[in-house]
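Undergrad: Pasted the sequence and its predicted model underneath.
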Amino acid sequence: MSSSLSDKNALVLELGARYVRCGVSGERSPRCVERWQVGDMLQKPLSSSEWRQYLYPKLHALCFKLLLVNPSRRRFVVCEDLLLPRVFRETLLNILFDVLNASAVTLVPSMVAVLYATANHTALVVDCGWMETRLLPVFKGVPLPYLYETVPAGSRNCCKVIQRELNSSRDQPMDSSEIVTPATEAMAEDILERACFAQQKDPLPNVVDAEFHAQDNDVLQVPGNLRTDAVEQLILGDEGTEGTSIVDGIVQVLKKAPLDVRAAMLENLLLVGGTAMIPGLAQRVAAEVRETLRHDNEFASASTAVDRAQLVQAYFPRNMLAWVVLLECIRPSSTRLQEVQF
């Protein structure tokens, strides 16, 4: 019996705020990427029953309709946020063990796991997501949770800018019988992914407009300045991000870090997550960090160290680093729960 269970491939779940990836261990890529609303739901405290009401149909559909596998007596590998609410994690485990009959569940903290895909043991992990950006220093394989920071800057802020600007420029004319379809959040997200990028310190002088074809065959004209301005708030901050940017979050973590850790964090900036896939964003953030520290009184005397701020080389797409680790089911930084223990 035990040999037959061990022959079954594990079911792999990577939980994000906007999307959940699911697949089977041993396969090169996820079988499906499904949108869900956990990021929005985390904005207010929910009870166990409320989480169960949402999670159970989602997990059931992932297993039986998308993965097309029976989860009974299978092992699950779940990549999740280090600081998810306890009620969410307990409800998730309860569904996996009691309803889907999982034989074991391995919990992998995503912000620690991504380092294994870079062959580094030290980095300031900057997870740029949909709702927010999370920052966690990891020093020689040990996370430093007392330095954990969150910044309310993510892809959702960029999508709001795109949606607002497009709708304001496409107002319905008073004398026109043609109905103008308003830009939706889904359209704005698609435009952000396909047409937007981050300008560098020496910006391109003329960014051309882009045409975006919507699903209803409507053609949206995306101005060149919007293709770059939508991303600027992630780097410089504005009222949409409460005046805080990704760069500000990195500088705050560096200032709170011990002196012997600070230099290592500065030299190993690792940007991961879906938002980090915006072209040019990681390079621009690193350049802005150098510029900010040069004008900071605490770092001004250490100009040599400031110039050493650099990115960790990513050998895989920045939004897939955690998934690469999940395929190997790394155990040293994970917690495996048997049903009897839970």
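TA: Yep, it's here.

Undergrad: only C-alpha atoms for contact and neighbour calcs from this point on.
TA: OK.

Undergrad: Where do the strands of the stretch 151-300 of the chain begin and end?
TA: 210-213, 219-222, 269-272 (DSSP state E, counting those that start in this stretch).

Undergrad: Which residues outside the last one are in contact with it?
TA: Looking back up the chat, that one is strand 269-272. Contacts to strand 269-272, defined as Cα atoms under 8 Å, 6 or more residues apart in numbering, come from residues 123-128, 282, 286, 309-313, 318-319, 321.

Undergrad: Which of those residues sits closest to residue 256?
TA: When the contacts of strand 269-272 are ranked by distance to residue 256 (Cα to Cα), residue 124 comes first, at 12.6 Å.

Undergrad: Now for that closest one, how many residues are close by?
TA: 28 (other Cα atoms under 10 Å).

Undergrad: contacting residues around it?
TA: Counting by Cα under 8 Å, 6+ apart, residue 124 has contacts 135, 136, 137, 138, 265, 266, 268, 269, 270.

Undergrad: let's see 6 Å
TA: Shown in contact with residue 124 (Cα atoms under 6 Å, 6 or more residues apart in numbering): 136, 137, 265, 269, 270.

Undergrad: and what of residue 318?
TA: Neighbouring residues of residue 318 by Cα under 6 Å, 6+ apart: 272, 273.

Undergrad: For it, which three-state class applies?
TA: Assigned with DSSP: H, G, I helix; E, B strand; the rest coil, residue 318 falls in the coil class.

Undergrad: Distance of it relative to residue 185?
TA: 23 Å (Cα to Cα, to the nearest Å).

Undergrad: cool, and residue 126?
TA: 25 Å.

Undergrad: rewinding a little: so which of the strands of the stretch 151-300 of the chain is nearest residue 28?
TA: strand 269-272 (19.4 Å).

Undergrad: so how far is the closest one from its chain's centroid?
TA: Taking Cα atoms, centre = their mean, to the nearest Å, the mean C-alpha location of strand 269-272 is offset from the chain mean by 11 Å.

Undergrad: Now it: buried residues?
TA: Neighbour-count burial for strand 269-272, counted by 16 or more other Cα atoms under 10 Å, picks out 269, 270, 271, 272.

Undergrad: Mind putting the contacts of residue 124 into CSV with distance to residue 242?
TA: Below are the contacts of residue 124 laid out as CSV (distance: Cα to Cα, whole Å):
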residue, distance to residue 242
136, 21
137, 23
265, 25
269, 23
270, 24
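
Undergrad: let's bring in a second model and compare:
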Amino acid sequence: MPLHQPLTAVVLDIGQAYTKVGIAGEPAPRAIVPTVLKIHGHQDEPLLADIFETPKIDKKLLIRKLKTFFEYLYFKFLQVNPKNRRVIVCESFANPTVFRESIAEVLLIHFSAPSILFAPHHLLTSYTVAADTALVLDSSEYESVALPIIEGTPILWAWRSAPLAGRAIHRQIQTFIRAGGLMQTQDGNPVKITEDLPHSVIQDIRVKSCFVTEHGRAREIQAHKLAQWEAALKREKGVEAQISARRPTPPPDMVYPMGGQGRLMIPGLVREEAAEILFEQDNDRLSLPTLVLDSILKCPVDSRKALASNLVLSGGTSMLPGFSHRLLSELEDLVAIEERYKPLSECRFRIHSTPVRGNIVSWLGASIYASLDTFPHRSITKEYFIENKHRLPDWCVLDLQPPEFQPEKPAAMKSGRKSLPYLGSSGLRTSSRSSVGSVPRNSAAVSALAALRLAQAAKK
């Protein structure tokens, strides 16, 4: 065993609601913390509010926020010297360039990190299931994004996104509770809620009580809503009408304690119908299932079956109970019913079961990716960043190869494969095998590589 082993990289997955941070090669993140700034004596301030809620980003303010946030991560949870470890940042390819440049400036200039790599979390998610062709649906806090990965290459022209995620469920819960929620006070008397509940309370209710109902019950609920709407229109015209469809029996109610102030009565209807906004088509005929199907239709014909049979879910919203089963049922139903999806009638949909929870899937993929040690030319160093006046190159932002690695003839790049590790039918191919030995033996990366090697031996 060598006396000196290279230090593994730091992995940062800055999510819209939670940030995952840890060391590459370890089986799980060292910390999962809310993506907020904790200022002593003040209320927690969201870190990414300027990016998603304002049209123009103040870069200087964002750099100050990131510097405070990274100090909190490095010196409280990681407890490592940032000068000795390179950094891998899991991020969405749709993030603003100013956000990437701000992260690079803080890590390279203020923390003196040796290098930094921006890796798209959709591609990293596919590494956890050892699939070189997959469609990754990331349903997080603000939006859901579907992105196909074909032969290890993100197909950017086929990506689809919609604001159907955790915040949409949050607004539904708030609306339901404001309309018919009751608070049982300490003396036992129910009081109607007139004010909006805090964000942390709604988020806790969403995690602890809400679920995605099965496909058959959802159809009955939608038929009941349609019958209610038609009956209301008839009553406005002065015609007596009755609701023809019957709503199924709602699940049991839930009592949520409000920290000594009373108990909030959460009806079973709220628990079941809050997540229906993700699957009900709006006026543009858009929902999570149509997001997936539209993305597959944008891909080449010969790759559609492989994408449909390799669906991978990530993001905190995908962890709702019943989410994957409902999505699979909706996909099969839409392909059989709607004419626009007839080209996908021969596809067989299958959702991969990832080895970890949905909100840390991309983090584990980055940990495996870092352990392979095949991306030195894709990292941005401090010297490069300073010479280019604190600007990132296009091949870094768009996840393309740098110019010196581009082939002279297009035919030289087979199947659009890049210099990333290729996870194909023949197993895992890397340019360096010695780096795997530097990973702890009890790590998730070693377990994944061992499973791939066993599968390769079985095929031979």
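TA: Yep, that arrived. Here the structure is a predicted model, which is why all the values come from computation and not from measurement.

Undergrad: TM-score for the pair, please.
TA: Here the TM-score for the pair of chains, by TM-score structural alignment, normalised by the length of the first structure, is 0.87; 333 aligned residues with a Cα RMSD of 2.8 Å.

Undergrad: re earlier: for the contacts of residue 124 of the first structure, which one is nearest residue 95 of the first structure?
TA: Each of the contacts of residue 124 of the first structure was scored against residue 95 of the first structure by Cα to Cα, and residue 136 proved nearest at 28.9 Å.

Undergrad: Look up how far residue 124 of the first structure lies from that closest one.
TA: Counting by Cα to Cα, the gap from residue 136 of the first structure to residue 124 of the first structure is 6 Å.

Undergrad: And for residue 284 of the first structure?
TA: Distance, residue 284 of the first structure to residue 124 of the first structure, using Cα to Cα: 16 Å.

Undergrad: What's the match for residue 299 of the second structure in the first structure?
TA: Counting by TM-score structural alignment, residue 299 of the second structure corresponds to residue 257 in the first structure.

Undergrad: Buried residues, the helix or strand where residue 33 of the second structure lies. List them.
TA: Element membership of residue 33 of the second structure, judged by DSSP states H and E, is strand 31-34. Residues of strand 31-34 of the second structure classed as buried: 32, 34 (neighbour count, 16+ other Cα under 10 Å).

Undergrad: what does that strand contact?
TA: With contacts defined as Cα under 6 Å, 6+ apart, strand 31-34 of the second structure is touched by 17, 18, 19, 20, 21.

Undergrad: residue contacts, residue 100 of the first structure?
TA: Residues in contact with residue 100 of the first structure, defined by Cα under 6 Å, 6+ apart, are 71, 72.

Undergrad: Burial check on the counterpart of residue 157 of the second structure in the first structure, number of neighbours?
TA: Residue correspondence to the first structure (TM-score structural alignment): residue 157 of the second structure is matched to residue 146. Neighbourhood size, residue 146 of the first structure [other Cα under 10 Å]: 11.

Undergrad: which SS state does residue 146 of the first structure fall under?
TA: With three-state DSSP as the criterion, residue 146 of the first structure reads helix.

Undergrad: what separates it from residue 253 of the first structure, distance-wise?
TA: Distance of residue 146 of the first structure to residue 253 of the first structure, given as Cα to Cα: 10 Å.

Undergrad: rewinding a little: who's more crowded, residue 126 and residue 185 of the first structure?
TA: residue 126 (24 against 15).

Undergrad: who's in contact with the more buried one?
TA: Contacts of residue 126 of the first structure by Cα under 6 Å, 6+ apart are 134, 135, 270, 271.

Undergrad: same thing with residue 96 of the first structure?
TA: If a contact means Cα under 6 Å, 6+ apart, then residue 96 of the first structure has residue 102 as its contacts.

Undergrad: Now do the same for it: its match in the second structure.
TA: Checking TM-score structural alignment: residue 96 of the first structure goes with residue 107.

Undergrad: With residue 160 of the first structure instead?
TA: Checking TM-score structural alignment: residue 160 of the first structure goes with residue 171.

Undergrad: Please determine how far its match is located from residue 127 of the second structure.
TA: 34 Å.

Undergrad: So between those two, which is more surrounded?
TA: residue 127 (25 against 13).

Undergrad: Show me what that one aligns to in the first structure.
TA: Using TM-score structural alignment, residue 127 of the second structure lines up with residue 116 in the first structure.

Undergrad: Please tell me how far that match sits from residue 251 of the first structure.
TA: From residue 116 of the first structure to residue 251 of the first structure the distance is 25 Å (Cα to Cα).

Undergrad: what does residue 284 of the first structure give?
TA: Applying Cα to Cα, the value for residue 284 of the first structure to residue 251 of the first structure is 15 Å.

Undergrad: same question, residue 130 of the first structure
TA: 21 Å.

Undergrad: Which of those two has more residues huddled nearby?
TA: For residue 130 of the first structure and residue 251, the more surrounded residue by other Cα under 10 Å is residue 130, and the numbers stand at 23 against 17.

Undergrad: and stretch 74-93 of the second structure, how far apart are its ends?
TA: End-to-end span of stretch 74-93 of the second structure (Cα to Cα): 25 Å.

Undergrad: Kindly apply the preceding question to stretch 313-323 of the second structure instead.
TA: This stretch, stretch 313-323 of the second structure, spans 10 Å end to end (Cα to Cα).
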